[in-house]
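J.: Give me a model of this one.
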Amino acid sequence: MRVGVSRERRDGERRVAATPDSVRQLIGLGLEVLIESGAGTAAGHSDQAYADAGAELVAELELDALDVYAHVRPLSPETAARLRRGAVTVGLASPASELPTVRALAAAGVTAFALELVPRISRAQSMDALTSQALIAGYRSVLEAAMRLPRFFPLYMTAAGTIPPASVLVLGAGVAGLQAIGTAKRLGARVSANDVRPASADEVASMGATFISLDLEAAEASGGYAKELGDDRAAMQRALLAPHVAASDVLITTAAIPGRPAPLLVTSQMVAAMRPGSVVIDLAAESGGNVEGTVAGSDVLVPTADGAGTVTLVGLKDAASAMASDASRLYAKNVANLLELMTADGVVAPDFADEVVAGACLTDDGVVRHAPTAAAIEAEGAA
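T.: Just a heads-up that it's a prediction; the model follows:
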């Protein structure tokens, strides 16, 4: 069976869905791998490296001749329509925000696997791209904040006086949030964090940060994810967070709900109450943002309430892509591991009796199998 990997066409995307190492893994399964020339260049992988690993280099993939198509960013409806019926796709799909593509995949009879939907269970950890990419995004968010903050992160005691450490607040203590905490601590900042999941308090403490308890009702969904708060609870959460936000030099927001727009955690008034020169990094910018006024891919200067200066609001975009080499190394392994689970004797044949395979499947044989996405499409059609 022929597995194809192309150059990512979306602006700013530098990752690739296969590396020379993952190509060797796929070939070892009895699969034939086709790599579009230049696919791995931005991630540090030359065409020659792929050829040495056993891949066939092509100038451009013929999508209708592929059995499997591996990708990073969600496909366009036009690309989905070019795939042959029965083809398998593996990649990030952002189903909640890419409904036209989901419809196109179903109409084309494609069996599409969305890495966002991989169940968060122990035996699926090696296929969990959300976790592997969040690790990188959390690390990167702190570096971006440090470059913009007009002061040091660590404590410095000098002959000219003592410089206190920066105060960093992280909202959301999943993989990205915990990595942000760890990175900020390594840079010497004083770090605190909050999450609506009660189990996260111990995790935050284990990273050396202070957990901020807001005495709200727990909001944890299955698989360890956070669930969305009701309007009243969300408003109470923002009110309780406001003084902690105002006291921070750096605010990093990482809260996400799979398959849904990002929850609003911070209002523009809360940002304006921060000290001049403060920095806000919104890691959820591409899914709507945790911070009011976030613009994905842009820095917005928010005037402070006292009129003394501005706060820099950063809608961080393509965070993992900015570290394309390591991001691709992890992502390509996630893709290869999921394909290995579905491959026997050189044939990719998804077994929907397997909870990982069934959970990750977005469309199959003309049907949208992911219930929330199917409901969203139905609701959109009825509107």
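
J.: Going by C-alpha atoms from here, please, whenever you check contacts or count neighbours.
T.: Noted.

J.: Do a quick rundown of the helices in this structure.
T.: Using DSSP state H, the helices assigned to the chain run over residues 20-28, 47-53, 77-82, 99-107, 129-148, 175-186, 200-206, 231-246, 268-272, 324-341, 355-360, 371-382.

J.: Figure out which of these is closest to residue 295.
T.: helix 268-272 (12.6 Å; C-alpha to C-alpha).

J.: hmm, who's touching the closest one?
T.: Contacts of helix 268-272 with the rest of the structure, by C-alpha atoms under 8 Å, 6 or more residues apart in numbering, involve 242, 245-246, 280, 291-293, 302-305, 310-311.

J.: which of the residues in that helix are buried?
T.: Neighbour-count burial for helix 268-272 flags 270, 271, 272 (criterion: 16 or more other C-alpha atoms under 10 Å).

J.: distance of the first one from residue 287?
T.: The one in question is residue 270. Taking C-alpha to C-alpha, to the nearest Å as the measure, residue 270 falls 20 Å from residue 287.

J.: For the contacts of helix 268-272, pick the one with the most neighbours.
T.: Most neighbours among these, by other C-alpha atoms under 10 Å: residue 280, with 33 neighbours.

J.: thought it was touching residue 251?
T.: Yes. At 4.7 Å, residue 280 and residue 251 qualify as touching, with contact defined as C-alpha atoms under 8 Å.

J.: residue contacts, residue 118?
T.: Counting by C-alpha under 8 Å, 6+ apart, residue 118 touches 124, 127, 128, 356, 357, 359, 360.

J.: Can you give me the distance of the most far-flung residue of the chain relative to its centre to residue 152?
T.: Largest separation from the mean C-alpha position in the chain: residue 159, at 44.0 Å (C-alpha atoms, centre = their mean). Taking C-alpha to C-alpha as the measure, residue 159 falls 16 Å from residue 152.

J.: One more, please, to line up against the first structure:
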Amino acid sequence: MPTIAVLGERAMGEHRVAMTPAALARFAKLGFAVLIEAGAGARAGFADAAYAAGGATIVPREEALASADVVLAVRPPQPADLAGVKQGTKLIGGLAPYADAARLGGYAGLGIDAYALELLPRTTRAQAMDILSSQANLAGYHAAVRAATELDRCLPMMTTAAGSIPAAKAFVMGVGVAGLQAIATARRLGAIVSATDVRPEVREQIQSLGAKPVFEEIREGDEVTKAAGGYAGEMSEGYRQRQAALVSGHIAAQDIVITTALIPGRPAPRLVSDAQLASMKPGSVIVDLAAESGGNVEGSVAGETVERHGVKIVGLVDGASRLAVDASNLFARNCYNFIEAYWNKADKALAMPADDALIAATLLTTGGHIVHQRFAPAAA
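T.: This is a model prediction of the structure:
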């Protein structure tokens, strides 16, 4: 019987766990034995007794690693934290491959097969395995709630005997999964919400959530290139300048700004400058979801709340982790869906062919080597 091990997360401030008691039955049904490091789920509110009641065995970390055929992880463990793992063990989870080439070399040195689920392509087949989307959804929700708690006024319009209070204004920059959830949550909290993105074609998504799209009108010659799949291509410099001026004027009138723009493998793009911060009302709040990757906002600090020009800047790095119960449950389902897709029921074993599109996209190391084409040259 193959064995899955789930270790306690050692990253500072991380409360999630890669498997929950609710997910145990799914893995057991496939035919896995599950080992849980003692205390692994404690910070997410999952006691060892709950795992044991679901059929898992609670063991020390060393025993879990020595017995594991598969190890699940929310954040990338350091190679030293995997001491004693068997060669050929599959490490599956969020492995942040762009962050540390030396760590990938360490995985190769251990002889493990490391699969980074954040590298899954955005395809229909991979949707149920997509840890970025599931966790970004929660981070977007938390960003809006955090902004509401930091703001020194209420979000919805209120009518009282003493007079009316106007609704707060919230502006979301970046309309991916996190941005869409931030829009929806801010709307539910009663704010007047607007949003923008580098892709003008997302206007309809913004409007569908009851928010106002903030885009310059596209003129003849603005679209320099067209991209495949129906997406807009690169826009002209003239359009970009007009859009930047429109956004600058819009930011000045906002009570809340939430930024969500990330580029894999590169520093986060700068969306809000110091001059734009200075134009905002004192007491306004910005939540920067890209703080850990350099920040969308000038002056933001990862993991801290700082103030510039009277504006609070929240460098949010743990939005999903602060919702550890739901985040862990979604993460565990993502991992299950990935593993189940390659489960050979007859042999009770994983069959993960290297030429499969999703395996090729996620496999970082195998056979003692870094094999992913994006990372092998840098590690050579």
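
J.: rewinding a little: go through the contacts of helix 268-272 of the first structure and name the one nearest residue 220 of the first structure.
T.: Within the contacts of helix 268-272 of the first structure, distances to residue 220 of the first structure taken as C-alpha to C-alpha reach their minimum at residue 291, with 21.1 Å.

J.: and the closest one, what pairs with it in the second structure?
T.: Counting by TM-score structural alignment, residue 291 of the first structure corresponds to residue 297 in the second structure.

J.: how about stretch 201-212 of the second structure, aligned to which bit of the first structure?
T.: Using TM-score structural alignment, stretch 201-212 of the second structure corresponds to residues 199-210 of the first structure.

J.: now stretch 262-270 of the second structure
T.: With TM-score structural alignment as the criterion, stretch 262-270 of the second structure aligns to 256-264.

J.: And for stretch 356-367 of the second structure?
T.: Mapped onto the first structure using TM-score structural alignment, stretch 356-367 of the second structure covers residues 354-365.

J.: Please apply the same query to stretch 162-180 of the second structure.
T.: Using TM-score structural alignment, stretch 162-180 of the second structure lines up with residues 160-178 of the first structure.

J.: and if you look at stretch 105-118 of the second structure?
T.: Per the alignment by TM-score structural alignment, stretch 105-118 of the second structure matches residues 103-116 in the first structure.

J.: start to end distance for that stretch?
T.: Taking C-alpha to C-alpha, the first and last residues of stretch 103-116 of the first structure lie 18 Å apart.

J.: try stretch 103-118 of the second structure
T.: Start-to-end span of stretch 103-118 of the second structure (C-alpha to C-alpha) is 16 Å.

J.: same deal with stretch 162-178 of the second structure?
T.: Terminal residues of stretch 162-178 of the second structure lie 37 Å apart, using C-alpha to C-alpha.

J.: try stretch 248-263 of the second structure
T.: This stretch, stretch 248-263 of the second structure, spans 22 Å end to end (C-alpha to C-alpha).

J.: what's in contact with that stretch?
T.: Residues from elsewhere that reach stretch 248-263 of the second structure (C-alpha under 8 Å, 6+ apart): 143-144, 147, 151, 168-176, 178-179, 182, 268-269, 271, 276-277, 279-281, 283-290, 293, 296-297.

J.: switch to 6 Å and redo it
T.: Contacts to stretch 248-263 of the second structure, defined as C-alpha atoms under 6 Å, 6 or more residues apart in numbering, come from residues 169-174, 268, 279-280, 284-290.

J.: Max pairwise distance over those residues: which two?
T.: Across those (C-alpha to C-alpha), the longest gap, 24.5 Å, separates 169 and 268.

J.: Nearest to residue 338 of the first structure among the contacts of residue 118 of the first structure?
T.: Comparing the contacts of residue 118 of the first structure against residue 338 of the first structure with C-alpha to C-alpha places residue 127 closest, at 5.7 Å.

J.: And that closest one? What does it align with in the second structure?
T.: Using TM-score structural alignment, residue 127 of the first structure pairs with residue 129 in the second structure.

J.: my guess is that match meets residue 334, correct?
T.: Yes. The pair residue 129 of the second structure / residue 334 is scored as a contact, 4.1 Å apart, by C-alpha atoms under 6 Å.

J.: Count residues in the vicinity of residue 330 of the second structure, would you?
T.: Residue 330 of the second structure has 24 neighbours, counted by other C-alpha under 10 Å.

J.: how far away is the nearest residue to it once chain neighbours are set aside from residue 50 of the second structure?
T.: Setting aside the residues directly before and after it, residue 330 of the second structure is nearest to residue 134 in space (C-alpha to C-alpha, 6 or more residues apart in numbering), at 6.3 Å. Separation of residue 134 of the second structure from residue 50 of the second structure (C-alpha to C-alpha): 24 Å.

J.: Please apply the same query to residue 319 of the second structure.
T.: Residue 319 of the second structure is 25 Å from residue 50 of the second structure, by C-alpha to C-alpha.

J.: if you count what's nearby, which of the two comes out ahead?
T.: Legend: neighbour count by other C-alpha under 10 Å for residue 319 of the second structure and residue 50, higher for residue 319 (20 against 15).

J.: these two touch, right, that one and residue 141?
T.: No. Using C-alpha under 6 Å as the test, residue 319 of the second structure is too far from residue 141 to be in contact (8.2 Å).
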